[in-house]
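> Only the shape, not the letters, is given here:
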């Protein structure tokens, strides 16, 4: 197993940390900066927009130059951004840091997903779920680790320790050897496949799913707090969402074949809709935690399976361009929907905000029947 292949898993693990960071630290950042849900929602949307922008830059620029460039620069941006959030408790430095965090995370996301089908072209749905389980593991570890570090060391020192830990995969990404674009046959930066039905449907499905996952990752702490848990326990219980996400993707990697991926997306999206309805209607302390677990299991294989099903229909040399399009459209959803959920949460309640997710989930379900 090459170091480049190992770095795919380390990059997705770190991307999981990045995605979970804002959700796990949202209550602390809002308290330190004196922000309500509406203003925090704007910061979250800015972070997601940076992720969208970075996805396009990486997929249609940096990946075509060098895998080492896109992964290495992603890690360095993440390190600098987390350090900035921990050092300055002022609005504009935090705004810049969250933008940098979105850019860095998107570089890791695109670089690793573009490299995966090049190094392992067989059964892309299965291997993508396995790799994305590392994303879930990173997102699982972060809330637990951050809670422990905050209790013992406080905000600034906790984030400095987190920054130091991310230096390890950063160094590994910089010393590895990667395939070059000149070795990839038929590599292209053309948008010509935009007219392809599979690509268009995958983009629509990605818009809906990523918007849902980003909204849940961001606002589940608020949901749990509204259900009656305190801030520390709410942040800790969100780890169950990421645990379920990781376990679900590991299971999917062993169960998926080239023929059953779409059925799995359809089934779990239907259960997701039912869970969203029930969790915002029947609310107790422990049913709120159970709902968080169910959401994680439902979300687990949807996006990596969608990516794998799409990759299987094209040459692996196009994976960077295809993933950039699909993921960028998804980031568009992640930019818009969490902001809307936050606004509704601020003006009415988090329960009404989360009910909005039923609409994109329904569109996702319908789209999966035509992919």
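Right, received. Where do you want to start? Computed from a predicted model, the values in this text were never measured in an experiment.

> only C-alpha atoms for contact and neighbour calcs from this point on.
Noted.

> Where does residue 45 sit: helix, strand or coil?
When classified by DSSP: H, G, I helix; E, B strand; the rest coil, residue 45 comes out as helix.

> If you drop the residues flanking it in sequence, what lies closest to it?
Distance criterion C-alpha to C-alpha, 6 or more residues apart in numbering; nearest residue to residue 45, sequence neighbours excluded, is residue 335 at 4.6 Å.

> Report how many residues lie close to the one you found.
Here the number of neighbours of residue 335 (other C-alpha atoms under 10 Å) works out to 28.

> Give the next helix or strand downstream of the one helix or strand it maps to.
Per DSSP states H and E: residue 335 is located in helix 319-347. Following helix 319-347 in sequence order, the next helix or strand is helix 350-355 (DSSP H and E).

> picking that back up, just checking, what packs against the helix holding residue 335?
helix 37-57, helix 91-119, helix 197-227, helix 302-311, helix 350-355 (3 or more C-alpha pairs under 8 Å, 6 or more residues apart in numbering; DSSP states H and E).

> Go again with 7 Å.
helix 37-57, helix 91-119, helix 197-227, helix 350-355 (3 or more C-alpha pairs under 7 Å, 6 or more residues apart in numbering; DSSP states H and E).

> Among those, which comes closest to residue 277?
With C-alpha to C-alpha as the measure, helix 350-355 is the member of the helices and strands packed on helix 319-347 nearest residue 277 (6.8 Å).

> Pull the residues that contact that closest one.
Defining contact as C-alpha atoms under 7 Å, 6 or more residues apart in numbering, one finds that helix 350-355 is touched by 223, 276, 277, 280, 341, 342, 344, 345.

> before we move on, back to that, in a markdown table: the helices and strands packed on helix 319-347, plus distance to residue 300 and mean neighbour count.
Converted to a markdown table, those look like this (distance: least, C-alpha to C-alpha, whole Å; neighbours: other C-alpha atoms under 10 Å):
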| stretch | distance to residue 300 | mean neighbour count |
| --- | --- | --- |
| helix 37-57 | 20 | 24 |
| helix 91-119 | 16 | 25 |
| helix 197-227 | 10 | 23 |
| helix 350-355 | 18 | 21 |
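
> dropping in the other structure now:
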């Protein structure tokens, strides 16, 4: 039964990843059909993120009241309804309205499942869990592309994903007894036994600030790289649009593949070492990105492209183990009774990093230079390393 529940959680994380890359792949056509400006995509994305932040912050209270299984099922239903609404939206403002329940559903299930796996399963499963999210994120644009090629347009793509989410909702509701069986076998389901703490109480726990800043920085690195690497390669490194776009695709493949491979060594190395290895990978990648290959090898196309490709590959593989390892370490760092609340706040800080830091680099690139991209990534990574090591030092004293 536990194995069946774990398979269901993996499936839920594929579903969680499916819609995450839809907006970016569909927006070039969506904004034309809806009469919206190209830049308005950022508004919808920000509203989704805000909904996710809100539900993440309050995830402990609602999970305490309704349970992980029920929250997962209801959140998936909320997402399915929002995606169906996207498919029939007639204007930009309707999309803005639907972005809120979409974000609320995504944030609640993300926080709930991450904590559940951190409490009840080994570190390798956390790595594979987020690998499955990457599979969903990669399949989403493919589904959108197929819908468009069949003449169904972006509405058909959103409708297809909403149907998939609805089917999973039915499965999750049917599987609610599995969560109770697992709870009986794991008497440590803390979040259902103790009253949830207030946010101000959580922030007073020693080391929480270190972890939140580190997690903020990680998500800032991942999102900034995904959004700005292509522009950096084209403008600063002289690569073609097609080559630059392909490199960014490989970045996400690196994250997904890296998490799959991390699962085989995570239990042996432990969360602390996995985070250190990830940070080292990112910094090695930054060194390759800083090599001015376009100037040193201007006459050799292969050498001109190989250094940024290797650099971005290292950044992707470096990112791979950090997110799941930080989440999995939470119960050990702060106690199982505090893990749900802290993971919820971590999710909120993650999306704050996603909202703030790529936008900040956009300002830097516009008013200073986009050439600072590797330096920007390096500085954020160094802050992440400092905060992570401060947490390790504090943990060693306890």
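Here it is on my side, so go on. Computed from a prediction, not measured in an experiment: that's the story for all the values here.

> who wins for most neighbours among the contacts of helix 350-355 of structure 1?
Neighbour-wise, these (other C-alpha under 10 Å) top out at residue 342, 28 neighbours.

> circling back to that earlier point, max pairwise distance over the contacts of helix 350-355 of structure 1: which two?
277 and 342 (18.1 Å).

> Superpose on structure 2 and give me the mean offset of the helix holding residue 335 of structure 1.
Its matched residues in structure 2 lie on average 2.6 Å from helix 319-347 of structure 1 after superposition (mean C-alpha distance after the TM-score superposition for structure 1).

> For that helix, list every residue counted as buried.
319-346 (16 or more other C-alpha atoms under 10 Å).

> chain center to it, what's the gap?
10 Å (C-alpha atoms, centre = their mean, to the nearest Å).

> before we move on, what about stretch 317-336 of structure 2?
So, by C-alpha atoms, centre = their mean, the centroid of stretch 317-336 of structure 2 is 13 Å from its chain's centroid.

> again, but for stretch 99-117 of structure 2
Distance, centroid of stretch 99-117 of structure 2 to centroid of chain: 11 Å (C-alpha atoms, centre = their mean).

> ok, and what's touching that stretch?
16, 44, 47-56, 59, 68, 71-72, 75-76, 78-79, 82, 126, 327, 339-340, 343-344, 347.

> got it, and stretch 254-262 of structure 1?
123, 125, 126, 305, 368.

> Give the equivalent position in structure 2 for the fourth one.
Under the alignment (TM-score structural alignment), residue 305 of structure 1 maps onto residue 325 of structure 2.

> Also the third one?
Taking TM-score structural alignment, residue 126 of structure 1 has residue 124 as its aligned residue in structure 2.

> Specify the local secondary structure of its match.
helix.

> Identify the residue nearest it in space, chain neighbours excluded?
Nearest to residue 124 of structure 2 is residue 263, by C-alpha to C-alpha, 6+ apart, at 4.0 Å.

> Neighbours of residue 273 of structure 2, how many?
So residue 273 of structure 2, with other C-alpha under 10 Å, has 15 neighbours.

> Sticking with it, tell me its helix or strand.
Applying DSSP H and E, one finds residue 273 of structure 2 within helix 241-290.

> Please tell me how far that helix is from the chain's geometric centre.
On C-alpha atoms, centre = their mean, the centre of helix 241-290 of structure 2 falls 14 Å from that of its chain.

> How about the contacts made by the residue most central in space within structure 2?
With distances taken as C-alpha atoms, centre = their mean, the residue of structure 2 nearest its centroid is residue 219 (7.2 Å). Counting by C-alpha under 7 Å, 6+ apart, residue 219 of structure 2 touches 350, 353, 354.

> Same check on residue 226 of structure 2?
Counting by C-alpha under 7 Å, 6+ apart, residue 226 of structure 2 has contacts residue 248.

> go again using 8 Å as the cut-off
248, 251, 252 (C-alpha atoms under 8 Å, 6 or more residues apart in numbering).

> got it, and residue 18 of structure 1?
78, 101, 102, 105, 139.

> Keep only those residues that stay in contact in structure 2.
Retained in structure 2: residue 139, out of these (criterion both residues aligned by TM-score structural alignment, their matches' C-alpha atoms under 8 Å).
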